[in-house]
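Student: Sharing a model that was predicted from the sequence below.
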Amino acid sequence: MRQPWRVAIVGGGISGLAAAVRLRARAPAGTEITVYEQSGALGGKLRTGELAGQPVEFGAESFLMRDPAGGESAAVALARRLGLAGEIVHPTVGQAALAVDGGLRPVPGGTLVGVPGDLAKVTTVAQPAADADRDAGRPLLAPGADVSVGALVRSRLGDQVVDRLVDPMLGGVYAGRADDLSLVTTMPALARAARTEHTLVGAVRAAQAAAPRAPGAPVFGTLAGGLSRLVEAAATASGATIRRDAAVRELTPTATGWRLTVGPTRDPELVAADAVVLAVPARPAARLLAGVAPTAAATVGALDYASVALITLALPEPALPALSGFLVPATEGLLIKASTFFTTKWGHLARPDGPALVRASVGRYGEEASLQVADADLVDTVHRELSKVLGAALPAPVASHVQRWGGALPQYTPGHADRVAAVRAALRGAHPTLALAGAGYDGVGIPVCVRSGATAAEEIITALGGSAA
């Protein structure tokens, strides 16, 4: 392989930037890394903004502190590598609630994404089925099998546990429904435990025991000053050439690597690269793969996405409960599916003389029509529904912001992990210098995306002849 390597990263979200950071650390000196970002901003769904003079996240709000095995998450490891570990802050209020039967009830403890490890603890919000979770003498999940989360939990614990607890928890993360989402992809620890355990409660307890958390250890973290700091630091540390407003329209294999067609049709730029990391959502990735690996492109392009909107209100002196926020089951009939009392949850942002920031998430998979209204109408609806849930009229906002994320959240149906594995195996065999990274393949959340990008970088390093380390 000629030196220096030339690696193109298509997509400037956190997955693409994590790939660039790993390449810089592990690839031979002099490797040329270029990040092509179609929009004018890096970071993807990580976007820190300002409202009423206060910083607020207009996209992802936080990251998990631990990985599935109980160690430091990939997001924490990246922050540490970038010199930001000392800037990690944690929620000052951790208790969240569920909006059930017109009131707020605390989210029960001891659950795994809403799936209970103790049935007695969830009776405040949902009644398990009378014959719940009987041991049938065999594991819940066969080797290699995958089911929807809703199908498994309904069969073991009944409808109420799914509709009032599991569905809103998954909806808050994926904007999807438990009955559609893959257990293996969305809850891998539970899926692993279900292959040996005979009851769902037993599987939850086994999954929790496999990744123990020290008492009082924080679950979530963010960065003082906002998550855009992680984006900026990663871009700088990578030493990559950053090309904003640079849409990659075509990807063509060559005798020595790849040719990228960049920019408008009327004035295209042709760029040569030895390897490519595709760190873009599934559909744009499928378009680029169509001429390279049609079968893989069809599989990748079949992944569907949910659209959401985040509405943030700056409220003067509201009477808010001492909660981090609340989740809303779809059965409650509200547009809001989740709300965060931002300046309550994140005490480092609260100002004695400033307004409270409250953020609501709206939009569920299959209900995109609910978002086809003006920003002002979304703000009014959110304000009205927040007042209804809290049982008191909230003051009029002094400022508001609507952030729309079209096609933001992948909907992983059962079998997703196997389909992605097959695509990657096919690409590895035919085009080893082409790697996929991002939420469309490996799951949502900042740590998963960081790990996905780093793994793609390692694949490229191996394909090009090994690292310098």
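Tutor: Received, thanks.

Student: going forward, measure contacts between C-alpha atoms and count neighbours the same way
Tutor: Will do.

Student: ranges for the helices of the stretch 101-250 of the chain?
Tutor: With helices called from DSSP state H, counting those that start in this stretch, the stretch 101-250 of the chain shows them at 149-157, 159-161, 167-174, 183-186, 188-194, 200-210, 228-238.

Student: try it against this one:
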Amino acid sequence: MTRHVAVIGGGISGLAAALRLSEAGVAVTVVDQADRLGGKLHTRADGVELGAEQFLMRDPAWGPSGAMRLVSALKLEHLLEHPVAGGAGLWVAGALRPLPTGTVMGVPGPDTDLVGVATLSDGDVDRGAPVLAPREDRSVGELVRERLGDEVVTHLVDPLLGGVYAGRADGLSLQATMPVLHRFLGREHTVRAAVQRAAGTSRAHQPGTPVFGTLRGGLGTLVEAARAELERRGVEIHLGMPVRDLARTATGWTLTVGAATEDAPRAARPWRLDADAVVLAVPARPAARLLAPTAPEAAEQLGGLEYANVGLVTLTLPGVDLPALSGFLVPADQGMTIKAATFFSTKWAHHRRTDGSVLLRASVGRHGDHAVLQRPDAEIVAAVRADLAKVLGTALPEPASATVTRWGGALPQYAPGHVERVANARELLAELPLVLVGAAFDGVGIPACVNSAELAADLLLRAWN
């Protein structure tokens, strides 16, 4: 008998799960309330990214990352591109400085040069026991402030974590955001020794090999290739279709799909979808809402996860010289609107312009800071231009083009205890043919999302074999 799985969510996690399951001969239906696939992957018609722009090439064990496995499976290796610019910068005390090396997500090791960036405190001493007790999870900021001082958190850890999560170190879990470092903090007696061990263990960043990659034409190419392959396999894809209800039946699940309003087009009105199993590839709160009637305790574990809103400002500027950097980060105490900028036309060869203009993108918005994203587009663009002019040391011309992209609920904020809460939810769901996948549960970034999806799909497949 052919099994049927409903995948709720058409982001990269849902697509990767659908690919894995359909490859094994499972009938799959993908449902998403958005009018397009890809979730946070969104490429403009000219190939410029309005969402994620790159992915890690390797995992820490030196195998291909989840993203690269997907690229290979979809036969897109010929489109691979790697950054051509140097490292990133850090704007501190009115100067653009090289981003210190020898860190794990900004947490410095024993050889990290912090001159001009931060002053270390003398709290990172051997206290006769590992830094963390067994099963202990703390916020990154709390631990690093205690051991290494406030400036290390404010000027280095916060900007790096903010670049990935748009959050603040004081609210983010060590175990969820830095699992390898968290493991060594349970073995080593100082933070810097744990950083050294963690950095030495990972082989994802080996000298002489590309760390990051993207696809020429944009990451939307990955989404379209996934869609084409799914459709070739007979997978049904329904867009603009919210899942209103998820009910457990004697043999599986029944989903109520479609718009709730009476004036919705006939094709979008509620209809029923029966499935043997469900893949929930949606953010935590929608997942909790759908689970509440059937698995209220699991829903309670998931419903409290907060998200950060993010804004991206993409500018084409004529006649501007950019530093030989991929971009720069800005600590929150530097009095700027932007928190980071990427020099697309410097970082990526396929984004270089022949007309003398440059392409760059600035990021605004941190967790808990809603004011900047409530401003009109023109005001956000003006604030970004003023910040960039300060960093670049020159007045900037009017942009040839400017796009403001707002991502509401973009990035999950993993508070301490997140890993345990997700594990508890999955344990409560273990008897049901339902799996949780995606950034809400297992980490941000394309590789983490693909890993999450493939592991969950394999769990379902093993249960049926």
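Tutor: Now that the structure is in, tell me what you want to look at. Because the structure is predicted, anything quoted here is derived from the model rather than measured.

Student: so which of the helices of the stretch 101-250 of the first structure is the most packed in?
Tutor: helix 183-186 (a mean of 25; mean count of other Cα atoms under 10 Å).

Student: For Ala376 of the first structure, find the nearest of the helices of the stretch 101-250 of the first structure.
Tutor: Closest to Ala376 of the first structure of the helices of the stretch 101-250 of the first structure is helix 167-174 (Cα to Cα; 22.8 Å).

Student: Can you mark which positions in stretch 424-441 of the first structure are buried?
Tutor: Residues of stretch 424-441 of the first structure classed as buried: 424, 427, 431-441 (neighbour count, 16 or more other Cα atoms under 10 Å).

Student: just to revisit the earlier point, tabulate the helices of the stretch 101-250 of the first structure in JSON lines, adding columns for distance to Leu78 of the first structure.
Tutor: Below are the helices of the stretch 101-250 of the first structure laid out as JSON lines (distance: least, Cα to Cα, whole Å):
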{"stretch": "helix 149-157", "distance to Leu78 of the first structure": "31"}
{"stretch": "helix 159-161", "distance to Leu78 of the first structure": "36"}
{"stretch": "helix 167-174", "distance to Leu78 of the first structure": "22"}
{"stretch": "helix 183-186", "distance to Leu78 of the first structure": "22"}
{"stretch": "helix 188-194", "distance to Leu78 of the first structure": "22"}
{"stretch": "helix 200-210", "distance to Leu78 of the first structure": "24"}
{"stretch": "helix 228-238", "distance to Leu78 of the first structure": "8"}
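
Student: between those helices, which gets nearest to Trp5 of the first structure?
Tutor: Checking these against Trp5 of the first structure by Cα to Cα gives helix 228-238 as the closest, at 14.6 Å.

Student: Show me what the closest one is in contact with.
Tutor: 13-14, 17-18, 20-25, 42-43, 46-48, 79, 82, 84, 223, 242 (Cα atoms under 8 Å, 6 or more residues apart in numbering).

Student: wait, which of the helices of the stretch 101-250 of the first structure is closest to Val448 of the first structure?
Tutor: Shortest distance between Val448 of the first structure and the helices of the stretch 101-250 of the first structure, using Cα to Cα, is found for helix 183-186: 11.1 Å.

Student: Can you check which part of the second structure that closest one sits on?
Tutor: Using TM-score structural alignment, the residues of the second structure aligned to helix 183-186 of the first structure are 174-177.

Student: So which residues of the stretch 351-465 of the second structure form strands?
Tutor: For the stretch 351-465 of the second structure, the strands defined by DSSP state E, counting those that start in this stretch occupy 357-364, 401-413, 434-436.

Student: closest one to Thr249 of the second structure among the ones you listed?
Tutor: Among those, the nearest to Thr249 of the second structure by Cα to Cα is strand 434-436 (12.5 Å).

Student: I'd like the strands of the stretch 351-465 of the second structure as JSON lines, with distance to Glu81 of the second structure appended.
Tutor: Formatted as JSON lines, those follow (distance: least, Cα to Cα, whole Å):
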{"stretch": "strand 357-364", "distance to Glu81 of the second structure": "17"}
{"stretch": "strand 401-413", "distance to Glu81 of the second structure": "24"}
{"stretch": "strand 434-436", "distance to Glu81 of the second structure": "31"}
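
Student: so which of those strands comes closest to Arg135 of the second structure?
Tutor: Of the strands of the stretch 351-465 of the second structure, nearest to Arg135 of the second structure by Cα to Cα is strand 401-413, at 19.9 Å.

Student: The strands of the stretch 351-465 of the second structure: which one's closest to Leu325 of the second structure?
Tutor: Nearest to Leu325 of the second structure, of all the strands of the stretch 351-465 of the second structure, is strand 357-364, at 11.7 Å by Cα to Cα.

Student: Next, the buried residues of stretch 90-103 of the second structure.
Tutor: Buried-residue list, stretch 90-103 of the second structure, by 16+ other Cα under 10 Å: Leu90, Trp91, Val92, Leu96, Arg97, Leu99, Pro100, Thr101, Gly102, Thr103.
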